[in-house]
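[1] Kindly return the folded structure for what I paste below:
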Amino acid sequence: MGKPIEGRTTAAGEGEIVVFLIGMRINSFAALRSWVPVARAMGPMIRELSRDEDSGLLGHQFLLGFPRVFYLVQYWESHDKLFAYASAPDRAHRPAWAAFNRRLREGRGRVGFWHETYVVPAGAHESVYVNMPEFGLGRATGVVPVGRRGERAADRLRMK
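    You can find the predicted model right below:
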């Protein structure tokens, strides 16, 4: 993570955004064979997406929910690009998903998995970062001084 930016900033992105949350929960720490491969599967996919400027992935952030939940926040430019990646037979996701499903069936509940997808229309999201490095959506789209998008959250939300 970079150096803090003094003052108040907001995410520069103003268009539609797709927020994809994905994670795992370790239900049995002793069951390494169940959860370690799941934990390792995300890295190659993120590297693949990050190298492909047309993938639609704007940015991501790994987060921990101690002591047993690990998750990843992803920001996408469209749900179409997210779904295209998820279903592409020649990309890393499909074999990882198939292997995960095999492990899940064999693991008898030792590891949990979840994901949530939110399609947020243009004007229906806002952010503020105070004395923070670029973070979250601001890291994915860049940041601008708050005044450029409105001093108040209500000003930055332009829902019609």
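
[2] going forward, measure contacts and count neighbours with C-alpha atoms only.
    Will do.

[3] Just list what the longest helix anywhere in the chain packs against, helices and strands only.
    Within the chain, and with DSSP state H defining each element, the longest helix by residue count is helix 32-51. Contacts defined by 3 or more Cα pairs under 8 Å, 6 or more residues apart in numbering; DSSP states H and E place helix 32-51 against strand 17-26, helix 93-106.

[4] Now tabulate the ones you listed in a markdown table and tack on mean neighbour count and distance to Met42.
    Formatted as a markdown table, the helices and strands packed on helix 32-51 follow (neighbours: other Cα atoms under 10 Å; distance: least, Cα to Cα, whole Å):
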| stretch | mean neighbour count | distance to Met42 |
| --- | --- | --- |
| strand 17-26 | 20 | 10 |
| helix 93-106 | 15 | 8 |
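
[5] one more, for comparison:
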Amino acid sequence: MAPSRPTTTFSDLRMGEQAKLSFTRPVAVEGDTVTIHEVRHETSLGERLRTATLTLEIERSLAGDFVIQIPSDAEVTTVKLAGRGIPIRRDGEKLIVPTTPGRQQVEVTWKLVALMERVASPDAVTLPSESANVTTVLQPSYDRWLL
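    Sure thing, here's the model as predicted:
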């Protein structure tokens, strides 16, 4: 590692002491720049339409785009970052959320035309890194029984 600034020497002529300071920049460590602390995926099942809300608690060390993959035929209705609505940016299955360094909450809501079947599962969602504390909730319509 080379010093990022020149070496500076300070001297105290009264005492005859010296202090020599060198400044260096540490080498960057390879690894993820995002941590997903919590994921909550809630899906409300209707006869012909399902609505889903994905809430993420993330922490970033660098600013950048956070890419979430959701079904390409899903109609994204809202995207919120730290509780504020932001413009929706999509590229096929990819939903792109611009994030800043630090801890923040991302909330995405979408609708998907899907007939109610006997067996239901949540929509497939792919995140850019591993996550912890994952909760999935399926809420059937009021006239359905759970078996």
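
[6] Need the TM-score between these chains.
    After superposition, the two chains reach a TM-score (TM-score structural alignment, normalised by the length of structure 2) of 0.29; 60 aligned residues with a Cα RMSD of 4.0 Å.

[7] Of all the helices and strands packed on helix 32-51 of structure 1, which one is nearest Arg40 of structure 1?
    helix 93-106 (9.9 Å; Cα to Cα).

[8] CSV please, covering the helices and strands packed on helix 32-51 of structure 1 and showing distance to Glu48 of structure 1.
    Output for the helices and strands packed on helix 32-51 of structure 1, formatted as CSV (distance: least, Cα to Cα, whole Å):
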stretch, distance to Glu48 of structure 1
strand 17-26, 17
helix 93-106, 10
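
[9] how big is the angle separating the longest helix of structure 1 from strand 17-26?
    If you take axes from the mean of the first three to the mean of the last three Cα atoms, to 10 degrees, helix 32-51 of structure 1 sits at 160 degrees to strand 17-26.

[10] got the angle for helix 32-51 of structure 1 vs helix 93-106?
    160 degrees.

[11] Buried residues in helix 32-51 of structure 1, which are they?
    For helix 32-51 of structure 1, a neighbour-count test (16 or more other Cα atoms under 10 Å) marks Ser34, Trp35, Val38, Ala41, Met42, Ile46, Leu49, Ser50 as buried.

[12] and those residues as CSV, adding distance to Gly7 of structure 1?
    Listed next are the buried residues of helix 32-51 of structure 1 as CSV, based on distance: Cα to Cα, whole Å:
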residue, distance to Gly7 of structure 1
Ser34, 45
Trp35, 41
Val38, 39
Ala41, 37
Met42, 34
Ile46, 31
Leu49, 32
Ser50, 29
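
[13] what's the closest of these to Val69 of structure 1?
    Trp35 (11.1 Å).

[14] ok, the residue nearest to that closest one when sequence neighbours are not counted to Arg102 of structure 1 distance?
    Distances taken as Cα to Cα, 6 or more residues apart in numbering put Val111 closest to Trp35 of structure 1, at 5.6 Å, once the chain neighbours are dropped. Distance of Val111 of structure 1 to Arg102 of structure 1, computed by Cα to Cα, to the nearest Å: 12 Å.

[15] re earlier: just checking, the residue nearest to Trp35 of structure 1 touches Arg33?
    No - contact criterion Cα atoms under 8 Å: Val111 of structure 1 and Arg33 do not qualify, at 9.9 Å.

[16] Okay, buried residues for the helix or strand containing Val130 of structure 1 please.
    Assignment of secondary structure by DSSP states H and E places Val130 of structure 1 within strand 129-132. The neighbour-count check on strand 129-132 of structure 1 (16+ other Cα under 10 Å) flags Tyr129, Met132 as buried.

[17] related to what we said a few turns ago, how about the buried residues of helix 32-51 of structure 1, which pair is most distant?
    So, these by Cα to Cα: farthest apart are Ser34 and Ser50, at 26.8 Å.

[18] and stretch 117-132 of structure 1, how far apart are its ends?
    26 Å.

[19] again with stretch 41-52 of structure 2
    7 Å.

[20] Could you give me the buried positions within it?
    Within stretch 41-52 of structure 2, judged by 16+ other Cα under 10 Å, the buried ones are His41, Glu42, Thr43, Ser44, Leu45, Gly46, Arg50, Thr51, Ala52.

[21] Just the ones of those in strands?
    Judged by DSSP state E, the buried residues of stretch 41-52 of structure 2 include His41, Glu42, Thr43, Ser44, Leu45, Arg50, Thr51, Ala52 as members of strands.
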